[in-house]
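A.B. asks: kindly generate the corresponding structure for this input.
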Amino acid sequence: MNPSTAFATVVVDELIRCGVREAVLAPGSRSAPLAMALAEADRDGRLRLHVRIDERTAGFLALGLIRGTGLPVPVVTTSGTAVANLHPAVLEASHSGLPLIVLSADRPPELRGSGANQTTDQLKVFGDAVRLFHEMGVPRREAGQVAYWRSQVARAVSTAVGARTADPGPVQLNCPLVEPLVPTEGPDWPEPLDGRTTGPWTAIHATSAQPSALAVGPKTVVVAGDGASQAARLVAEAGNWPLFAEPSSRARTGSAVVPTYRLLLGATSLADEIERVIVFGHPTLSRPITRLLSRPDVEVVVVAPTGRWPDAARRATSVITGAEVIGTDETDWLARWLHADELARPAIDKVLANSTSPGALTGPSIAALVGSAVGADGMLVVASSNPIRDLDLAPVVPIRTIANRGLAGIDGTLSTAIGAALANAGPTYALVGDLAFLHDTNALVIGPGEPRPDLRIVVVNDNGGGIFSTLEQAGTTHFERVFGTPHDTNLEALAAAHRIPYTQARTPEALQAALTTTVAGIDLIEARIPRPTTLPQALTTATTQALKQI
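C.D. replies: This is a model prediction of the structure:
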């Protein structure tokens, strides 16, 4: 083998030995050795390869595969702007703690700064967003190279999954490759290319830490942000404390969950009685939670198994790696919150059903119907902005709800959903706004030989940036042009261009009927709604009125 082919063969083999089962490739010339090695591994059934023509789509597709499988996923690009197009996905992976492995092909170092085609400085191009950067060096036909390549791949994967640091996140291996870039005949390699008999070149074992004791005493609530996991639910139930769980926390279930927490925090004096908050995950969804975590009279305990922890208000009293509850709150604290939730729910549902006109669709009613349709074996990917906030008001939120909340951007949402669907054995749904949909329509460009997901995309179309109608920007000069940003795009025609079945739902009954059909391949449901200008205030008023008897 020539050096570049040998390098790619060894790197792909070691990735598989380290647990990689899915890989994403954006095509290019300089990355050809890696592309061919991945295709060979796919042919042999050692991993599944996904090819995309857009690097940004490829990056977010990898994130969806990671969220769906829990395993590290490499994404391979050629040199130049191709690498830079991964930056949004790398940032999301960094803030969400997702093990994305960037294999960026590069020209040899002597061509940098020379004006050579597609050559730029790719060293540490992602800055501190990656947990590890390593320049692999130009492959050479000499002894010791195989051990170096395999050892560095094992180190990169272990860093990405947080095996020793408990701080998972993206890594970058920059791979300068020299011609020939395709397999050629040549002398034997000076050493075997094989890896260990079994397993990775270097097995790196995880560290562990003992959980900290949490005593029952203060009036406590548990806040479960994005990625919190069932650990938040278990602590809340053990302490008999209210659980305020965001949709993508994967903790919104069980006997302690308070679904209407966001409205209750501003509508009942119960909020003033809170003395301690136990925080899991990355809470970013609502201002009431932000205000709660900013209160100087509230003790904030952050449970963070990794080396990073959320503390936007800079008021965390302590940060612990795990929590063990000592005792159970025997007062009526949780019962009072559940009672308030029970009183508020009918008032909230009434507002949602009549916020525009009786029988009309609203963002929250669409989210509620989609949440109910997903089912126990399904998965829901929800976009940032209004869709996830609408889902937060729903009475039923699927436990397997995924969202890119590391930076809460709308970019890459469809790609993430496709990746998650490819990793999911059951049906997958995506709930997105019109701007998130349009921002990532390249995700729908899937080649005829590529694996295709079973994914139902529901687009809530209010023709622009509807969330700004509920924020301070509403009513300002030039609002419609610079915040509303109407686009008037024909989504049916766009779906036809991608050969995707399309349905427009104008009523709750029509949407429910469209949701009950079998999810097979990709299809699109469009639900058009007006901008939600008065809905937030109406919900707050209705909740306050409903709780007057408390």
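
A.B. asks: alpha carbons only for contacts and neighbour counts from here, please
C.D. replies: Will do.

A.B. asks: I figured residue 296 hits residue 313, correct?
C.D. replies: No - the pair residue 296 and residue 313 does not pass the contact test of CA atoms under 8 Å, sitting 10.0 Å apart.

A.B. asks: so which of the two has more stuff around it?
C.D. replies: In this view residue 296 and residue 313 are compared by other CA atoms under 10 Å, and residue 313 has more residues nearby, 13 against 10.

A.B. asks: another sequence for comparison is provided below:
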Amino acid sequence: MTISLARYNFFISLELLKTLVAKGVKYFVLCPGSRSGPLALAAASLSKRKELTLITSIDERSAAFLALGISAASGQVSCVITTSGSAVANLLPAAVEADRSCHPLLFLTADRPLRLKECGANQAVNQQDFLKSVCRHFDESPKEGIHLISKERLTSLVGKSFEMASNIPGPVHINLAYEEPLHPCELDQKKVLDGWVIEGFLKGKITPTKDEVVKSFQSLKLLKLDPFSLGIIIVGPWRGKVKQLNSFRGALKKWQKLTGWPILADPLSGVENDQEGLINHWDLFFSIGLFEKIKEIQVLRLGPIPPSRELQTWLKKPGKFQLLITEGDSRNLDPIGGSTQFSEGFSCWVDKMLEVIPVKPAIDKKIVSKKLIKELIKYDLFIHDWLDKRLFRNGLITEPALARLLPRLLPESIPVMIASSSPIRDWLSYSGEGAFLRRCFGFRGASGIDGTLSMGMGLSIIMGRMVLVTGDLALLHDTNGWLFSKDKNISLIVIMIDNGGGGIFNQLNIDRIEEGDFEDIFLMPQQVCHLTLAKAYGLKYKQVACLDDLEKAIEWSFSLSTNVLIRVCTNSIEDHRLRVNLSDDLKKTLSENLSSFD
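C.D. replies: Take a look at the predicted model:
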């Protein structure tokens, strides 16, 4: 019988925390995250059994200082658990203080496995190095994944780390790589909690999918595609210089006109709404399987890959000849593998290609590309009308409806910053043509939520009047950003989606938690009245209850020149159901109304 990797992850996480508890660690401060999910489930289980004291915090910086206070008062090691990415960077201030004031502090940070490092994978950073300069000791699980650790190695890791944190008190960092799947089903949780064990831990290695190593070319060696054969263009978040964006857009127009290839663009790509061949609802195309019949195709990838799991799954399948072009960044930016990389910029590549390709091919092979884009546009227009009817029919505010309507209510000259987690994902899936009406900004490097408001304020200094769309936790994470409101050059309209905590975690593949409360260890709702908080910072604010209210609130916000807050309340559970239903119903509707393309 095959045992799921998710069960191993949970089992090892539980063993790790039990070993720490046995050493005398009592207090654990848990921050929200998906990669750290196995640790969260383990901590919740032990907390329910009264084996440890669990405290939750939405802010890693605050969590670390809270743990520091516990250690300072008790003289005992306390522990902070975080997810990957910039979450780890937020631990540094408390780690510095723990080092200098000699207080025992242990950081457990979840990380991506080795196969996702140094290849542009989302939220995969060199977090193992963030705290080393101030820590007494650093250790880590096997880089391929914690499921490969032996019992002996785990005991040694915990023993040495606890000893180093305690003997000359100070901070210690343990970095733990987790391979997917991360979240055990209810049966796997129950088995482990009922005493399932594997002596000495995993004997044989579970080998993750091996992706091809990307070949990166830093020279001007020309890597060719056939413009007259079937192809597709995928445009990720813009990572070039600001002054290069116009030439990039011009090159994209040239290449699309020559090839007739469809364009699938990320909202942060900088692609403009008048771009020919732009497919607005492409993320939904993948989620309902419309691209599955395309077996062989050239794929021109511009910049980092958009964060669509369905797109990445499709690209991994055979028959995709992929060329990845970056704007001077020679680092490997291909987390899925299989591409060849050209790092001298898209404009340069297009100019070189136009010098060597014939003006007109002997045989016109573009007819296949023309047929493909015609079919895609037909589906795109159908989905456009279908979504409008589904999302706007009752006037209720949902997160997908908000993402669809908001771009239409804003003046086209107004830039938008979109916070990580649900807002940017919904913008990608549901905003349609509205996604490209204006320049969009966001965190697509480490994809964190820290600093969201402050970055919006900084953008406004340069861009002028602009809009920030954010979740409630992301805003609460950075409320001191409101202090920049005293700067008269900042004019920011903040639209806060208040879904009672980290609504994105309702979309995790967790059917049920055997021990512990999902809301407490993942959603972490906070008892904060954001309107009262806004008033304390001297802000003007509005509460929105329906889509009609939203339009009036937008008009009101643009009648002012100061920073304002618009609070939009949604139900994250109902919105998750809505997203699932939309995907299922759309697939069924398309099969009944449109023929599949080949």
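
A.B. asks: anything in contact with each of residue 296 and residue 313 of the first structure?
C.D. replies: Contact with both residue 296 of the first structure and residue 313 is made by no residue, according to CA atoms under 8 Å, 6 or more residues apart in numbering.

A.B. asks: which ones are touching residue 29 of the second structure?
C.D. replies: Here residue 29 of the second structure is in contact with 54, 55, 56, 57, 63, 64, 66, 67, 79, 80, 81 (CA under 8 Å, 6+ apart).

A.B. asks: equivalent analysis for residue 321 of the first structure, please.
C.D. replies: When contacts are counted by CA under 8 Å, 6+ apart, residue 321 of the first structure is found next to 209, 210, 211, 212, 303, 304, 305, 306.

A.B. asks: how near is it to residue 359 of the first structure?
C.D. replies: With the distance defined as CA to CA, to the nearest Å, residue 321 of the first structure ends up 48 Å from residue 359 of the first structure.

A.B. asks: corresponding residue for residue 237 of the second structure in the first structure?
C.D. replies: Counting by TM-score structural alignment, residue 237 of the second structure lines up with residue 226 in the first structure.

A.B. asks: for stretch 261-273 of the second structure, which residues meet the burial criterion?
C.D. replies: Neighbour-count burial for stretch 261-273 of the second structure, counted by 16 or more other CA atoms under 10 Å, picks out 261, 262, 263, 264, 265, 266, 267, 268, 269, 270, 271, 272.

A.B. asks: swap in stretch 444-456 of the second structure?
C.D. replies: 444-456.

A.B. asks: redo the residues you listed as CSV? Include distance to residue 73 of the second structure and secondary structure.
C.D. replies: Compiled in CSV, those are given as follows (distance: CA to CA, whole Å; DSSP: H, G, I helix; E, B strand; the rest coil):
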residue, distance to residue 73 of the second structure, secondary structure
444, 39, coil
445, 38, coil
446, 34, coil
447, 35, coil
448, 31, coil
449, 30, coil
450, 28, coil
451, 30, coil
452, 33, helix
453, 33, helix
454, 33, helix
455, 35, helix
456, 38, helix
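
A.B. asks: in strands only, show me the buried residues of stretch 261-273 of the second structure.
C.D. replies: Within these, membership in strands is found for 263, 264, 265, as judged by DSSP state E.
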